[in-house]
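Colleague: coordinates only, sequence not included:
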């Protein structure tokens, strides 16, 4: 593309592209908290594949995002996920503080398989992953939850952390989980890979 067709940063084509992406993101995420989180992650990565851990500033995130945020260490090779920093909204819904605890000690069964798989996908592909599904804790409660997982890096090469922003709703969840991955500048539906976590599937 050359001459007047090139979409430079301030060109009408570039602005239209940003508007289209924002509209698409709002349609997919469907929640203002998650949209703000995606905007923040996009801003601090500053054109790189993903932000560095040091780019993440809790003061910059503020009270609109921090209670809904979860910072995790992710070791793809070992298949481990450990909760490093946990927002207050998680403690309220999990019924306890899960700071410093491995994901395998918090979740079990198909729910562990589902969430663990999302973490691995996020960090293997170094891409944001959105999911909308049921949330079930060992007290037998059934909630609806939407989560956005976004990769972070300590060294600028490997995705060894993830920031998760998650909201909970006291409503009936979808029968099948909805999962989308952000790649090549757009959201792609990969829900069919997660049909095993249907609403009537056993969790524990």
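Modeller: Happy to help now that I have it. It should be emphasised that the depicted structure is a prediction, and the values quoted were computed from it without experimental measurement. Numbering: from 1, shown residues only.

Colleague: For the rest of this, base every contact and every neighbour count on C-alpha atoms.
Modeller: OK.

Colleague: Please enumerate the helices of this structure.
Modeller: Counting by DSSP state H, the chain has helices at residues 12-29, 32-45, 58-65, 88-94, 109-125.

Colleague: Ok, which of these comes nearest residue 82?
Modeller: Smallest distance to residue 82 across the helices of the chain (C-alpha to C-alpha): 10.7 Å, for helix 109-125.

Colleague: Buried ones in that closest one, by neighbour count?
Modeller: For helix 109-125, the neighbour count (16 or more other C-alpha atoms under 10 Å) marks 110-116, 118-124 as buried.

Colleague: this is the comparison structure:
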């Protein structure tokens, strides 16, 4: 079990599950995840496909709790300015970092790109690899809150230990 890192403890549990599934490898594969085992987390889960040439990220699956908080379903849509406005570049670059490094990251940021800008988003971004070891998907666990002490108007993107 991992130490508590997140406001939403479901993200801690999802991180522990990812660590368990990866074992001694750099990251687990999508096939390592049994939907029945992560059923309690599906409402906060977002799977993103990773495209390498040219680099891009497409939302494959967006959990119901995410859709409810955002008021939209991004399934099938690309991470771009049409979806994320002025924050698209920062979001894209941080996902690219997860993909290039094949390591988990934690993100905490204000939702200044969304009409509900008073919300703070907290996520864990977990790489998944193909058989060759290249990142082909990112599993995100996402939670929204309006904390009493919100983070400043910048992104916290921090690598997490992968052991």
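Modeller: Yep, it's here. Predicted model, so just to flag it, every value in this text is computed and none were measured.

Colleague: Need the TM-score from the superposition.
Modeller: TM-score of the superposed chains, computed with TM-score structural alignment, normalised by the length of the second structure, equals 0.88; 160 aligned residues with a C-alpha RMSD of 1.9 Å.

Colleague: which of the buried residues of helix 109-125 of the first structure lies closest to residue 172 of the first structure?
Modeller: Closest approach between those and residue 172 of the first structure, by C-alpha to C-alpha: residue 111, at 16.5 Å.

Colleague: a markdown table please, covering the helices of the first structure and showing distance to residue 188 of the first structure.
Modeller: As requested, the helices of the first structure are arranged in a markdown table below (distance: least, C-alpha to C-alpha, whole Å):
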| stretch | distance to residue 188 of the first structure |
| --- | --- |
| helix 12-29 | 10 |
| helix 32-45 | 15 |
| helix 58-65 | 25 |
| helix 88-94 | 27 |
| helix 109-125 | 13 |
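
Colleague: Out of the ones you listed, flag the one nearest residue 177 of the first structure.
Modeller: Go through the helices of the first structure one by one with C-alpha to C-alpha and the one that ends up closest to residue 177 of the first structure is helix 109-125, at 9.5 Å.

Colleague: Relative to residue 137 of the second structure, how far out is the counterpart of residue 81 of the first structure in the second structure?
Modeller: With TM-score structural alignment as the criterion, the equivalent of residue 81 of the first structure in the second structure is residue 57. Per C-alpha to C-alpha, to the nearest Å, residue 57 of the second structure is found 9 Å from residue 137 of the second structure.

Colleague: hey, what's in contact with both of these two?
Modeller: Counting by C-alpha atoms under 8 Å, 6 or more residues apart in numbering, the shared contacts of residue 57 of the second structure and residue 137 are 48-50.

Colleague: Now flag whichever of the residues you listed is closest to residue 114 of the second structure.
Modeller: Each of those was checked against residue 114 of the second structure using C-alpha to C-alpha; the closest is residue 48, at 19.5 Å.

Colleague: What separation is there between the closest residue to the match of residue 81 of the first structure other than its chain neighbours and residue 28 of the second structure?
Modeller: Once flanking residues are discounted, residue 57 of the second structure sits nearest to residue 50: 5.0 Å by C-alpha to C-alpha, 6 or more residues apart in numbering. From residue 50 of the second structure across to residue 28 of the second structure, the span is 15 Å (C-alpha to C-alpha).

Colleague: In TSV: the shared contacts of residue 57 and residue 137 of the second structure, plus distance to residue 150 of the second structure and neighbour count.
Modeller: Putting these into TSV (distance: C-alpha to C-alpha, whole Å; neighbours: other C-alpha atoms under 10 Å) gives the following:
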residue	distance to residue 150 of the second structure	neighbour count
48	26	27
49	30	19
50	30	23
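
Colleague: Now intersect those residues with the strands, please.
Modeller: Of the positions in these, 48-50 sit in strands, assigned by DSSP state E.

Colleague: Relative to residue 151 of the second structure, which of those is nearest.
Modeller: Using C-alpha to C-alpha as the measure, the one of those that approaches residue 151 of the second structure most closely is residue 48, at 25.2 Å.

Colleague: Looking for the alignment partner of the closest one in the first structure.
Modeller: When the first structure is aligned by TM-score structural alignment, the residue opposite residue 48 of the second structure is residue 72.

Colleague: Who are the contact partners of its match?
Modeller: Contacts for residue 72 of the first structure (C-alpha under 8 Å, 6+ apart) come out as 81-85, 161-164.

Colleague: Now do the same for residue 105 of the second structure: its match in the first structure.
Modeller: The equivalent of residue 105 of the second structure in the first structure is residue 129 (alignment by TM-score structural alignment).

Colleague: which ones are touching the aligned partner of residue 127 of the second structure in the first structure?
Modeller: Superposed on the first structure with TM-score structural alignment, residue 127 of the second structure falls opposite residue 151. When the contact criterion is C-alpha under 8 Å, 6+ apart, the partners of residue 151 of the first structure are 50-51, 122-123, 126-128, 159-163.

Colleague: Good, wrapping up.
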